[in-house]
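Structure for this input, please:
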Amino acid sequence: MLPIIDIPTIQYVVQEAVDSGIEDILIISGKGKRAIEDHFDRNVELESRLEEKEDLLWFNEMRRLADMANVHFVRQKEANGLGDAIYYARHHVGNEPFAVLLGDTIMDSVIPVTQQLMDTYEQYGGSVIAVEEVPANKVNRYGIVGGTSLSDSILELSTLVEKPAIDKAPSNLAIAGRYVLTPEIFNTIEQTPKGKNNEIQLTDSLLLLLKRENIFAHHIEGKRHDIGDKLDYLKTTVEFALKRKEFAEPFRKFLVDILNK
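Presented below is the predicted three-dimensional model:
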């Protein structure tokens, strides 16, 4: 729910899914995250007051938000890692491929990143992971992939390593918080022991999946914003403010004045 100016991060994430053609969304949250459910629910009383005041801009925005997709919720009982969180979706997903969008990551792209992965899935028929290049001295902060290039943007994977030492990293391509996965991932999650931080790491489950079927990496077209990182959060707020017509010029002038002092 951390806002970028006046829009919660989770709304950007859900909007990306909707813009990619996804109409059925399951949000997996933890204890104390009821505000997320309330955000995507109808508030009939508030809508009525806005309509009476003829505040059509906010009235239409609230109705659009409530109607943008079929949004469902399930709570992860314990913080046991990303692999465990995804496992909660197994009954909802059934035997269909599905997309995973991390809630603390915003993608800024012309074509939604999830749509890019879906297109790659349709072309190659296997699970697809979004990746981006990171500086070599930062590979130990991310899950890193290695494999064979099939095109300028597609790799067929041979390995995945969670936060490798710099000299052990197979590349500088970091997993970027978006996935399209086959339902076989649920079976490999079941077989994945707890790893780093005593959690079920999705990267470890993907490595097991790689032994059973092909996995591909898609080098994303766009920019990833990591809202979980404080400095990146500040940068994201500035960048998004400069894109808003009502803020762009006065905010740019403010930044120039600050830098000149």
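
Please count neighbours and contacts with C-alpha atoms only from this point.
OK.

what about the helices in the chain?
9-19, 34-39, 44-52, 56-67, 82-87, 90-93, 113-124, 185-190, 202-210, 230-243, 248-260 (DSSP state H).

now the other sequence, so there's something to compare against:
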Amino acid sequence: MRKSVTKAIFPVAGLGTRFLPATKSVPKEIMTLVDRPLIQYAIDEARAAGIKEFIFVTSRGKSALEDYFDNAPELESTLRKKGKTDLLDELKSTNMDSGAIAYIRQHRALGLGHAVWCARRLVHNEPFAVILPDDVIAAEKPCLQQMVETHAETGGCMVAAMEVPADKASSYGIIDVKEDKGSVVSVQGLVEKPAADEAPSNLAVIGRYILTPQIMRNLNKIKSGSGGEIQLTDAIDAEMREGRDVYGYRFRGQRFDCGSKAGFLQATVAFGLARPDLQGEFDTYLRELMSMQQAAQ
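Got it, this is the predicted structure:
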């Protein structure tokens, strides 16, 4: 019987330099998309998938992350006294049970593979998920939940996948497809950030993974790869070389790259328009803005 996926690693040690000067004092993961920080979207997705243990790989200057998931007794007391029960319920949803969350320091920025490897002692001999909070996915059924349900049937390693334009391949890990079964793709290789004319497909890996504990042992052996970093894709590629199964999963939903300014703005518009309490006023404003721009041309 396959073990359930109940642990997730959140690599959040990056400096967020693309969002300076905001990230000089505020971790990128705490930046708000409408009225919730990026990390909250990732946590909610993990909870929906049945994750019970949350492992954060952090670095210096990330104490605001720890504070965010802690209780706020004074604020809760004030909301309770004022009868603001809706806000109180919203606030409590950000709290994490004692022992459910752990923080590991990545002392040197040696890549995603190294960040995942830092959590090896907390994973033990169990399958685990990796969630990159920069990738925010709007979906009727959360992306990781889709993957966990499919992984229960396939086993092995699984990566979230989506099709990208050929000229964007060099920004992603690209899947070399062995067999395409629709939503599930059997993978025979992964190429990290290939040139457009060298990409084996247009199917890119994005920030959701379900991995076997063998991945940690693979990472133990890997030297620095593309960009002078320890790449997670190299550890996954080693699984295939050893004859073990790796799958790509075409998730149902829309992914926003909130690690870029343009992607963050696009997500803000999409999530704002999806909110019943904001939709009317926001939609009217956007239409008026577009009309003014067209008139000025």
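
Select, out of the helices of structure 1, the one closest to K138 of structure 1.
Shortest separation from K138 of structure 1 across the helices of structure 1 is recorded for helix 230-243, at 14.7 Å, computed as Cα to Cα.

what span of structure 2 lines up against the closest one?
The aligned range for helix 230-243 of structure 1 in structure 2 is 261-274, by TM-score structural alignment.

Quick one: closest of the helices of structure 1 to A169 of structure 1.
Closest to A169 of structure 1 of those is helix 202-210 (Cα to Cα; 14.0 Å).

Can you state the residues of structure 2 onto which that closest one aligns?
Going by TM-score structural alignment, helix 202-210 of structure 1 sits over residues 232-240 in structure 2.

next one: stretch 56-66 of structure 1
Using TM-score structural alignment, stretch 56-66 of structure 1 lines up with residues 85-95 of structure 2.

which parts of the matching stretch are buried?
For stretch 85-95 of structure 2, burial by neighbour count (16 or more other Cα atoms under 10 Å) applies to 88, 91, 94.

closest to K62 of structure 2 among the residues you listed?
Nearest member of those to K62 of structure 2, counting by Cα to Cα, is T94, at 16.8 Å.

any idea how far the closest residue to that closest one other than its chain neighbours lies from V57 of structure 2?
Nearest residue to T94 of structure 2 in three dimensions, chain neighbours excluded: F69, at 5.7 Å (Cα to Cα, 6 or more residues apart in numbering). F69 of structure 2 sits 15 Å away from V57 of structure 2 when distances are taken as Cα to Cα, to the nearest Å.

And for S77 of structure 2?
The gap separating S77 of structure 2 from V57 of structure 2 is 31 Å, by Cα to Cα.

can you give me how far stretch 109-128 of structure 2 is from the chain middle?
Averaging C-alpha positions (Cα atoms, centre = their mean, to the nearest Å) puts stretch 109-128 of structure 2 15 Å from its chain's average.

Could you give the residue range in structure 1 aligned to that stretch?
Stretch 109-128 of structure 2 corresponds to residues 79-98 of structure 1 when matched by TM-score structural alignment.

So for S77 and V57 of structure 2, which sits in the more crowded spot?
V57 (23 against 12; other Cα atoms under 10 Å).

Quick check: the more buried one touching E66?
No: using Cα atoms under 8 Å, V57 of structure 2 makes no contact with E66, being 11.5 Å away.

Right, I'll leave it there.
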